[in-house]
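In: Build the 3D model from these lines:
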Amino acid sequence: MSTVFTTRPEIVGTNGVAASTHWLASQTAMGVLERGGNAFDAAVAGGFVLQVVEPHLNGPGGEVPILLWSERLQRMQSICGQGAAPTEATAGAFRALGLEQVPGIGLLPATVPGAFGAWMAMLREHGTWSLAEVLAPAIAYARDGFPLLPRTVQAIYSVQDLFRTYWKTSADVWLPGDRVPRPGALFCLRQLAATYERIVAKAHSEAGGSRTGEIDAAIRCWYQGFVAQEIDHFYRTEKIRDTTGESHTGLLRYDDLAQWTPTIESPLTVEFGRYTLAKCGFWSQGPALLEQIGMLRQAHLDRYAVDSAQFVHYVAEAAKLAMADRLAWYGNAPGASSEVQLALLSDDYLRSRWQQITATAATDLRPGSPLGRTPKMPDLDVARRTLLTADTRFGIGEPTFATLPPVSEWLEREVFVGDTCHLDVIDQQGNMVSATPSGGWLSSSPVIPSLGFSLTTRLQMTWLDEGLPNTVSPGVPPCTTLSPSLALRDGEPYMVFGTPGGDQQDQWSTAFFLRHAVHGMNLQEAIDAPAWHVDHFPASFWPRKTTLNQITIESRFAPAQIEALRAMGHQVKVGEPWSEGRMSACSRERVGKDKLVLRAAANPRGMQGYAVGR
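Out: Now for the predicted structure:
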């Protein structure tokens, strides 16, 4: 029996489990399971609730990658809900505006909002509930009120001057009475509720009572109907202040939405002992986790405690190499090669990358050469040049915000800086979902007043250098940091897990998995254990600043281990004791022929993630 202290129990049940970054989404998903819905119905309902209750981290106009296991089909699927770049979004178009980077906020960095299409695709093909049923919880919270998180209030506080001065439509929603709302206050998003109610009513009237017909009609409403029309009008006609210090109209158009559909594909996989790890394709950073796991097969990590400098060192050094490969080789632009990308996951390549790891911290950026190809890198000095003239008063591309003044004691207690959400669900039949919704943050683009929500700014993750796998390209999705995870064990579906965190997602997830798979920690122990991340790459969010050989580590690590990391050459930054990661996870294990035991756990950091089950 484990003697490790955890902040909460690992949840065990047989009827269903759910875990997410917000207690209301977790409970919504579990409520669906309790009333006979399956994991896919539950995940969709919980995902739409996340749009309402974590509006600083995701929204209706954002994106979502999804990994799932279908008991009916007996296979895994990946759904790409990362929308594509607009037809007008070319490197030349941005350079004609005098830019060397896609801005971090405003209208220019918008892609097609893919979350709605991805959720609907899963509901149509795998769910059992109607459109109205899965949207009802989100509509109720938006219409009748939900408690504002302290971190949401901090987001609003930090951009209030931007809203008042330049983004009037956002001020109308987020500054009622021209005041920053209070943490914990019930807050309503009535225009958003009205938008979803309109979609439900129109879909019902067009579908003639067919469940799938209603879902298809809702998709048409969003991508070919009034939602697309309102987005087109706003992005054509409004000139909005952004990080350039100037005002621009957007590039997104009706035809971009009308021509887009989510793609469904088989995940990429890598073997690790009893486990098969599955991730989304090279349109995401997901393969970086697979690369790390593949390298670390050689590390004999069972010899090192999870809170030891040696364990941290090897995992951190593998992350550096994988993230360098992400920079050089990931993406679906015309400069990408699927043959080269798949070679990154080959046993020979991963073994050769492991051999580059030494007992000393790497201080340079070292992308590999799969199939003998020479990596082509973007101009990493662009961040310095951009910041010479940029307007950074209202934050940067990722929703991270300025430090609050001391007088705001009611806000200072919440120190976590987030950027995304996550949700995991397993039902009693064994269906599994892992999803990482993001984008459409309240602070990154203005509210479209007729719809009540903002759009994604994910295009900032592309480069304007020609010929790269992630060069901005019309009709091509940017390579996203969003990265849910799924694992098989002994060939059987076993676990879904993930975390928000931008560039940190596939670092925190890797360490969590290793603590569980190698060291036998249960899900909650593996989440609660002291964590870290490295910065050794250009950041994915504007202005793409490059940091090398910095590791941020929770202060709960023993001082001797922190000093040992410094002796290995790591530039160590000691963070708050509970500051690294927002992991959640659910697992299933067959007992006998017909019974599944389900488990779930969620992150205590930030004091809002929760796991439930019965």
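In: from here on, contacts and neighbour counts on C-alpha atoms
Out: Noted.
In: Can you classify the residue most central in space within the chain by secondary structure?
Out: The centroid of the chain falls nearest to L482 when counting by Cα atoms, centre = their mean (3.5 Å). Per DSSP: H, G, I helix; E, B strand; the rest coil, the secondary structure class of L482 is coil.
In: Then G36?
Out: Under three-state DSSP, G36 comes out as coil.
In: Please, where are all the helices along the stretch 251-400 of the chain?
Out: Under the criterion DSSP state H, counting those that start in this stretch, the stretch 251-400 of the chain contains helices at 254-258, 287-296, 309-329, 338-343, 347-354, 382-387.
In: Give the other helices and strands that the first one contacts.
Out: It refers to helix 254-258. Helix 254-258 makes packing contacts with helix 211-223, helix 226-237 when contacts are defined by 3 or more Cα pairs under 8 Å, 6 or more residues apart in numbering; DSSP states H and E.
In: any idea how far G13 lies from R599?
Out: 6 Å (Cα to Cα, to the nearest Å).
In: Can you list the buried residues in stretch 69-88?
Out: 69-70, 76-88 (16 or more other Cα atoms under 10 Å).
In: To check against the first, give me the structure of this:
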Amino acid sequence: MVASTHWLASATGMGVLERGGNAFDAAVAAGFVLQVAEPHLNGPGGEVPILLWSEADQKVSTVCGQGVAPAAATIERFTELGLDIVPGTGLLAATVPGAFGGWMLMLERWGTWSLADVLAPAIHYAEHGVPVLERVSATIEAVRELFTEDWPTSAATWLPGGNVPDAGSKFANPVLAATYRRVVAEAEAASSTREGQLAAARKAWYEGFVAEAIAEFCARTAWRDSSGEAHGGLLTGDDLARWSASVEEPLALDYHGHTVYKTGPWGQGPVFLQQLALLRGFDLDAMGYLSADYVHTVTEAAKLAFADREAWYGDTDVPISDLLGEGYNAERRTLVGPEASLELRPGAPGGRPPRLPDFPEPGTTSDAPGISGARRAPQGVGEPTVARDGRVKGDTCHLDVVDRHGNMVSATPSGGWLQSSPTIPELGFCLGTRAQMFWLQEGLAASLRPGTRPRTTLSPSFALRDGQPWLAFGTPGGDQQDQWSLNFFLAVVHGRLNLQEAIDAPMFHSEHFPSSFFPRGSRPGVLHAEDRIDAGVLAELRRRGHEVETQDPWSLGRLSAVARDGAFLKAAANPRGAQGYAVGR
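Out: Next up, the predicted model:
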């Protein structure tokens, strides 16, 4: 089974499985196709965290394909540039592009296919073209002026003949195809073995021609970014050469016979576990799925967990055992009252006082570009947003795979959006902007520090049921990922829905806490809910103090999932946007 946010990626992964590849081979091939098919949501300059179950290892592992801040990226350097927040676009916000290293590490350690074979589908689609999604066309139209006036290399790539590609037309990126062809050629010239070729490919990317082009582009060019000024980049060849993807132990929490796994607190993943730790002290079954009590309790627990994310998460020493401990959560549960909270209330795990950033003033910023902030339009399907000053936002992809052996993968690639940074002309792709998630304030868990990972929102999920591997799942959506994914999981566990029913169910999420994206806005008390939720429930939530903003009926969430369920493999994908796809046999 393969499920993802784009039908071409799902079909690619299924083709790999049918030709004898395993789940890891399929996920890698599908992941590179997502870069071509959904370039407004991810790209080669982005990153990928992965959770996987290996039948051979009989365990869950985390692959961290999240790059780090450059050595020159210090708070002092940004202060010298007159900045108090990392721009949301352009070269200053780039971290080391980790997606390639993450995919290669998983392929090397658990896969069976060669580099040439897993890259062949992406090379084919980049060279010969893919059908342009409506949202890709809309994104390019939204940034047309930015490209033509300020980012000419992006205009050359994404405005063929000076025109925005029409939705449904065929679009090719031959320069990207040539980049991947060269990586394969250099790898095959360097070694005759699969392992040797993968090592050579990483070297070409992080020490060879790709790294050289990135370093030169950052050093020799300056481009207008969301600060309104032109800046060069800070990434160097040494930054790329020093970094490598890693395999880590995931975090886990038991909940009603299930064990849920997430990445470490260098990302927001543990906030899912914190919500479960709070919710296991409430009787959601007695409340009734999607009742006012249910939605209120889940929402208030999310506010508490995400407040801790703001105070405690980062690529540093995080008191995660205390944050997930029952004593701490028993105390925090008492803060869930009958009315909606309008405060941001981080806790004090182990008696440590919380330290929050100096956030922008809460409230509506209607042209804010971030995935969070003021959002009147539904944000579930990755539509572009462009502010009057050219600031732009992007979104994310997701894919899940389970093979006949029982291996499973949950991966959430993102970053390197076509609209996030100028295209590097020799490579056919742009850098990411994940450094916007750092704070330019000293002494915080997520303060900018050279060589550290930004506290990313990317958050794949995995779960055992009764001790057996069961479910790989996830969604795009920035700060909403660990709300939408949690709601899906609770719909299966407490709503007794099957995978597709749980994805199709009416979705909701809180806008209460600060966004992880430039310019870091928040909307305390705001609750977004699809208008398919019962009108009486929404009225009761408003009575309790939630500022409910109803959204279109199929607009929130972009989940996909695969499962091992007894003698069967199962999968489901998101119908919203008519783009996600689940396939299997």
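In: TM-score for this pair?
Out: In this superposition the chains share a TM-score of 0.95, using TM-score structural alignment, normalised by the length of structure 2; 572 aligned residues with a Cα RMSD of 1.8 Å.
In: what would the helices of the stretch 251-400 of structure 1 look like in JSON lines with distance to L488 of structure 1 and mean neighbour count?
Out: Converted to JSON lines, the helices of the stretch 251-400 of structure 1 look like this (distance: least, Cα to Cα, whole Å; neighbours: other Cα atoms under 10 Å):
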{"stretch": "helix 254-258", "distance to L488 of structure 1": "35", "mean neighbour count": "20"}
{"stretch": "helix 287-296", "distance to L488 of structure 1": "13", "mean neighbour count": "27"}
{"stretch": "helix 309-329", "distance to L488 of structure 1": "21", "mean neighbour count": "24"}
{"stretch": "helix 338-343", "distance to L488 of structure 1": "20", "mean neighbour count": "15"}
{"stretch": "helix 347-354", "distance to L488 of structure 1": "19", "mean neighbour count": "18"}
{"stretch": "helix 382-387", "distance to L488 of structure 1": "40", "mean neighbour count": "16"}
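In: Present the ones you listed as CSV; the columns should include distance to P478 of structure 1.
Out: Shown next, in CSV, are these (distance: least, Cα to Cα, whole Å):
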stretch, distance to P478 of structure 1
helix 254-258, 15
helix 287-296, 15
helix 309-329, 12
helix 338-343, 16
helix 347-354, 25
helix 382-387, 18
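In: Looking at these, which is nearest to P493 of structure 1?
Out: P493 of structure 1 lies closest to helix 287-296 among those, at 17.2 Å (Cα to Cα).
In: So which bit of structure 2 is the closest one matched to?
Out: Using TM-score structural alignment, helix 287-296 of structure 1 lines up with residues 270-279 of structure 2.
In: Now the matching stretch on structure 1. Mean distance?
Out: With mean Cα distance after the TM-score superposition for structure 1, stretch 270-279 of structure 2 departs from structure 1 by a mean of 0.5 Å once superposed.
In: I figured E71 of structure 1 hits N431, correct?
Out: Yes: in this structure E71 of structure 1 lies within contact range of N431 using Cα atoms under 8 Å: 5.5 Å.
In: What residues does the aligned partner of D552 of structure 2 in structure 1 make contact with?
Out: Alignment note: D552 of structure 2 maps to E576 in structure 1; criterion TM-score structural alignment. E576 of structure 1 makes contact with 554-555, according to Cα atoms under 8 Å, 6 or more residues apart in numbering.
In: and E576 of structure 1, how far is that from A96 of structure 1?
Out: Distance, E576 of structure 1 to A96 of structure 1, using Cα to Cα: 44 Å.
In: hang on, the earlier thing: between all of the buried residues of stretch 69-88 of structure 1, which two are separated the most?
Out: Maximum pairwise distance among the buried residues of stretch 69-88 of structure 1 (Cα to Cα): 37.7 Å, between S70 and E88.
In: For D25 of structure 2, what is the enclosing helix or strand?
Out: Secondary structure assignment for D25 of structure 2, by DSSP states H and E: helix 23-37.
In: packing partners for that helix?
Out: helix 7-18, helix 99-110, helix 115-128, strand 130-131, strand 399-402, strand 408-411.
In: Secondary structure element holding V183 of structure 2?
Out: Going by DSSP H and E, V183 of structure 2 is in helix 174-190.
In: Ok, L548 of structure 1 next?
Out: If you go by DSSP H and E, L548 of structure 1 is part of strand 546-554.
In: how big's the offset between that strand and structure 2?
Out: Using mean Cα distance after the TM-score superposition for structure 1, the mean distance for strand 546-554 of structure 1 is 0.8 Å.
In: I'm done for today, thanks for sticking with me.
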